[in-house]
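[1] Sequence unavailable; structure follows:
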């Protein structure tokens, strides 16, 4: 389910910013960002597993390539789940 959610989000993000379609990678997805001097591309990882992060980072060949991933889930006191907004890094 998480993989489907990430795939859908990545596709929507690319369409909304008129970038090329996301490219599936072993660690997640890569999106080339056109017409933005502050960012040339972004890797989107569905999980922040060390091996996935290392593989994605090793593939970076140019500056201003961003990496986005879901942060580890944390339950606040009282055991309630945090909102979806709190589980994702800001800036997506």
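    Structure received. Bear in mind that the values here come from a model prediction, so they are computed numbers and not experimental data.

[2] When you work out contacts or count neighbours from here on, use the C-alpha atoms and nothing else.
    Fine.

[3] Helix or strand for the residue nearest the centre of the chain, just tell me which one.
    With distances taken as CA atoms, centre = their mean, the residue of the chain nearest its centroid is residue 44 (2.5 Å). Using DSSP states H and E, residue 44 falls within strand 41-45.

[4] contact partners of that strand?
    10, 27-34, 52-53, 56, 64-70 (CA atoms under 8 Å, 6 or more residues apart in numbering).

[5] Go again with 7 Å.
    The contact list for strand 41-45 (CA atoms under 7 Å, 6 or more residues apart in numbering) reads 27-33, 56, 65-69.

[6] State the distance from residue 27 to residue 57.
    10 Å (CA to CA, to the nearest Å).

[7] neighbours of the closest residue to residue 88 other than its chain neighbours, just the number please.
    Leaving aside its sequence neighbours, residue 88 sits nearest to residue 70 (CA to CA, 6 or more residues apart in numbering; 5.2 Å). Look at residue 70: counted by other CA atoms under 10 Å, it has 16 neighbours.

[8] another one to put next to it:
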């Protein structure tokens, strides 16, 4: 579990263009530096939530915790907002036959070999679906997989995941990790991914 979390944290930092994660006794700190998301702490054990949350006061601070929503919600002070359940998932990388984009869509790869985007475009050139992979060590970290509402249920999510898998194989990765929403988990389970742990986000909101 510790290895999966470490890979995900470092890959997420690459994907989002933030600084190198800083190891701390209870997990990692990432200095994100964006409105509403100033700093993020990733905790590998829900038992660390109470002391960590009570020591943090700055709006825009986030926790990502390996633990259930119920565990986190009953532990953090009331000023923290707790998000819905998410899931850290993993899958072995496998070389599979190349998959063509579903008609009438076309796909392109954009990236530098460390972070690569798959962009699927509709016939009018608009973006129909996207996904990103960042290679952290020997692990491919999948991020920001989105299918636009008007293009859903056409196999684009499955196609994007296959293309990201191809990129990971070419980069020499042997395992992939991601954090999925409840909806995304259903898709990834059908693609052979397994749930490693529930992930819960909590944050101190900034005033508008």
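    Noted; the coordinates are in hand. Given the structure is predicted, the values throughout are model-derived calculations rather than measurements.

[9] The strand holding residue 44 of the first structure corresponds to what range in the second structure?
    Counting by TM-score structural alignment, strand 41-45 of the first structure pairs with residues 39-43 of the second structure.

[10] Mean per-residue distance, the strand holding residue 44 of the first structure versus the second structure.
    When the second structure is superposed, strand 41-45 of the first structure averages 0.6 Å from its matched positions, counting by mean CA distance after the TM-score superposition for the first structure.

[11] Please point out which parts of the helix or strand that comes right after that strand sit buried.
    Using DSSP H and E, the helix or strand that follows strand 41-45 of the first structure in sequence is helix 50-58. Buried residues in helix 50-58 of the first structure, counted by 16 or more other CA atoms under 10 Å: 52-53, 56.

[12] if I look at residue 166 of the second structure, how far off is residue 157 of the second structure?
    For residue 166 of the second structure relative to residue 157 of the second structure (CA to CA), the value is 14 Å.

[13] Okay, helices next: where are they in the first structure?
    2-16, 50-58, 84-87 (DSSP state H).

[14] Provide the aligned range in the first structure for stretch 108-123 of the second structure.
    Using TM-score structural alignment, stretch 108-123 of the second structure lines up with nothing in the first structure.

[15] what's the nearest residue to residue 38 of the first structure if we skip its chain neighbours?
    Nearest residue to residue 38 of the first structure in three dimensions, chain neighbours excluded: residue 64, at 6.3 Å (CA to CA, 6+ apart).

[16] so what's that neighbour up against?
    Counting by CA under 7 Å, 6+ apart, residue 64 of the first structure has contacts 38-40.

[17] follow-up on the earlier one: quick one: the residue nearest to the centre of the first structure from residue 14 of the first structure, how far?
    Counting by CA to CA, the gap from residue 44 of the first structure to residue 14 of the first structure is 12 Å.

[18] And residue 85 of the first structure, by the same measure?
    In this view, residue 85 of the first structure and residue 14 of the first structure are 20 Å apart by CA to CA.

[19] Would you convert the helices of the first structure into CSV that also reports distance to residue 22 of the first structure?
    Converted to CSV, those look like this (distance: least, CA to CA, whole Å):
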stretch, distance to residue 22 of the first structure
helix 2-16, 6
helix 50-58, 14
helix 84-87, 22
